[in-house]
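Engineer: Okay, sequence plus prediction incoming.
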Amino acid sequence: MVAVAAAVLAGVLTGATPSGPPRVIVGGSPADTATYPWAVALSSRAEYGSARSGQFCGGTLIAPTKVLTAAHCMFDANGRRDDRPDLTVIQGRTDLRTTQGREVAVSATHVNPGFDPGVIEGDWAVLTLAEPLGTGTAPVVAQGADVYAAGTPSTVVGWGDTTGNGDYSSTLRQVIVPLVTDATCRTAYPGGLQGTYDAASMVCAGERLGGKDACSADSGGPLLVGGRVAGIVSWGDGCALARKPGVYTRVATFARDIREAAGL
């Protein structure tokens, strides 16, 4: 997740040392890839080292050779495309310090052509894998689906920062946060350095008093509503702060394009 959208990716959530204040799962609990077999880690050891398997973002397996993630994960901190030659997707590795599961190379990257790295709008991308991964894909909400009612519980999973201070988890974690109103998000992110909330392409989730949130290196991972991918971890101001909910890509707005890019 990008720390502050208006910073133009200066706070891209990476699993190494973020260049800005981070946004991993804060206030959550342990999870397992047996429960979430479609939850995958994006890895580049050349860029992020071998610790934690080189993980820097998350993603969701939506077809055997297709991974849905955040567009900003494909950019560097200066807003430039970063086509990492060793980019791989890891499935079935609950603990990133192990060799559990499988690693498959990414053969092609489709970034939403309408993505604006300046405001982190339209934040989705589909990765094509060099070979199919095992069983277990997650369904995506339908185009225009009305699943974003305030108070609806949503689940986020990832390997990100657990404190907002760069304490990256080596094991998969999960957190349940309620969706919040567009009005609340507009108040939290009115523009400028705090970022600009756009209800047409974004949705917010979090506790009013904070304490639970996605954070750095959770970027690209899923926000699940009713067992379907309804959001993608995108950006926010800090991690788990009061009155600063996490901002997610509103997948229902882009579902048709996502399915087309994934060949679904």
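Structural biologist: All right, it came through fine.
Engineer: okay, CA-based contacts and neighbour counts for the rest of this
Structural biologist: OK.
Engineer: any idea how far the closest residue to Ile25 other than its chain neighbours lies from Thr196?
Structural biologist: Spatial nearest neighbour of Ile25, chain neighbours left out: Ala214 (4.5 Å); criterion: CA to CA, 6 or more residues apart in numbering. Ala214 is 18 Å from Thr196, where distance means CA to CA, to the nearest Å.
Engineer: another one to put next to it:
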Amino acid sequence: MRTPSVRFARAAALLVGSCAAVSTLAAAPASASTPVTPLSPAAQPSIIGGSTAQNPGYITRFNGHANGYTFFCTSTLIGTRWVLTAKHCMYDNNGRRLTDIDLYIGSNSASGGVHAKASTTYVYSGGDLALIKLNADGGGTFARLAGSSSDAQEGDAARVYGWGATQSTDEGNHQSSVLKQAAVQIADTSATDYFGGPAIAADTPDGAVAGGDSGGPMIDDGVQVGVCSTSDRSSTTTYGSVAAGRSWIRQVSGI
């Protein structure tokens, strides 16, 4: 059975207390106009446990808007106008590509930092990665991206970051207002992400990844080696491999 992905969506038109978990993307990649089959409502990953983080300047809050909902994810600034996130974050509750996306860059607050809009989005056919081109400069501090699979080794200690839910029930009312982090240990560098692409699996003894952490980074020795894809909300998470998608990232963004 596929491990749940880790995005969270909230009914933007409703007051706090009226939140809805909605589905994310199913197996096949889709074009902007092609709907895809959604997951069950329970299939969502924030960091449960863990600790408050200090934003290094490039971790970015992702708010996508469609059909009266706001879809929350995490992402990273990798260039002046480029953001890396998860592919499953790019689709609304009807399985169509989001076109209205706000990014908040470099702050500990979920609504602070440099604000920019998405001007163009790109999805990776080989796994759970996506790129967003911004309509304005996002800042000058960028994530360092893995250049080869050797940047992540089984047994390595790494850290994961996100603004997602702080408990596994009623996630809509428990989204973190501040950036959180958790220590993880890389367990498998030949795992698969939500779309079957190359991924890094990690054990999460310090804090579990949950709804809203999707698209966030796994950092190993200062290098972003993964993009948050799935979580069982207790002990294991998978992150799409940055090294595996590195040539695609370079081809699209020039970075």
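Structural biologist: Yes, it's here. If you're wondering where the values come from, they're calculated on a predicted model, not measured in any experiment.
Engineer: The residue nearest to Ile25 of the first structure against Arg23, yeah?
Structural biologist: Yes - judged on CA atoms under 8 Å, Ala214 of the first structure makes contact with Arg23 at a distance of 6.3 Å.
Engineer: Could you check which of the two is surrounded by more residues?
Structural biologist: Neighbours per residue (other CA atoms under 10 Å) separate Ala214 of the first structure from Arg23, with Ala214 holding more: 45 against 39.
Engineer: so who does the residue nearest the centre of the first structure touch?
Structural biologist: Geometric centre of the first structure, nearest residue: Gly220, 2.3 Å, by CA atoms, centre = their mean. Residues near Gly220 of the first structure by CA atoms under 8 Å, 6 or more residues apart in numbering: 1, 57-60, 68-71, 73, 124, 232-234.
Engineer: aligned partner of it in the second structure?
Structural biologist: Residue pairing (TM-score structural alignment): Gly220 of the first structure is matched to Gly215 of the second structure.
Engineer: re earlier: as JSON lines, the contacts of Gly220 of the first structure with distance to Ser29 of the first structure and neighbour count would be great.
Structural biologist: As requested, the contacts of Gly220 of the first structure are exported to JSON lines (distance: CA to CA, whole Å; neighbours: other CA atoms under 10 Å):
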{"residue": "Met1", "distance to Ser29 of the first structure": "19", "neighbour count": "38"}
{"residue": "Cys57", "distance to Ser29 of the first structure": "19", "neighbour count": "32"}
{"residue": "Gly58", "distance to Ser29 of the first structure": "17", "neighbour count": "32"}
{"residue": "Gly59", "distance to Ser29 of the first structure": "19", "neighbour count": "31"}
{"residue": "Thr60", "distance to Ser29 of the first structure": "19", "neighbour count": "31"}
{"residue": "Leu68", "distance to Ser29 of the first structure": "23", "neighbour count": "29"}
{"residue": "Thr69", "distance to Ser29 of the first structure": "22", "neighbour count": "31"}
{"residue": "Ala70", "distance to Ser29 of the first structure": "23", "neighbour count": "32"}
{"residue": "Ala71", "distance to Ser29 of the first structure": "27", "neighbour count": "28"}
{"residue": "Cys73", "distance to Ser29 of the first structure": "24", "neighbour count": "30"}
{"residue": "Trp124", "distance to Ser29 of the first structure": "26", "neighbour count": "30"}
{"residue": "Ile232", "distance to Ser29 of the first structure": "19", "neighbour count": "31"}
{"residue": "Val233", "distance to Ser29 of the first structure": "17", "neighbour count": "37"}
{"residue": "Ser234", "distance to Ser29 of the first structure": "21", "neighbour count": "39"}
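Engineer: Please flag which of those sit within helices.
Structural biologist: For those, not one is inside helices, with DSSP state H as the criterion.
Engineer: from those residues, which is closest to Val111 of the first structure?
Structural biologist: Distance to Val111 of the first structure, by CA to CA, is smallest for Ala71 among these, at 5.6 Å.
Engineer: Could you tell me how far stretch 71-88 of the first structure lies from the centre of the chain?
Structural biologist: Offset of stretch 71-88 of the first structure from its chain centre (CA atoms, centre = their mean, to the nearest Å): 14 Å.
Engineer: what comes up buried for that stretch?
Structural biologist: Ala71, His72, Cys73, Met74, Phe75, Asp76, Ala77, Gly79, Leu87, Thr88 (16 or more other CA atoms under 10 Å).
Engineer: can you check stretch 173-192 of the first structure too?
Structural biologist: 173-182, 184-186, 188-189.
Engineer: Alignment lookup: Ala42 of the second structure to the first structure.
Structural biologist: Checking TM-score structural alignment: Ala42 of the second structure goes with Gly20.
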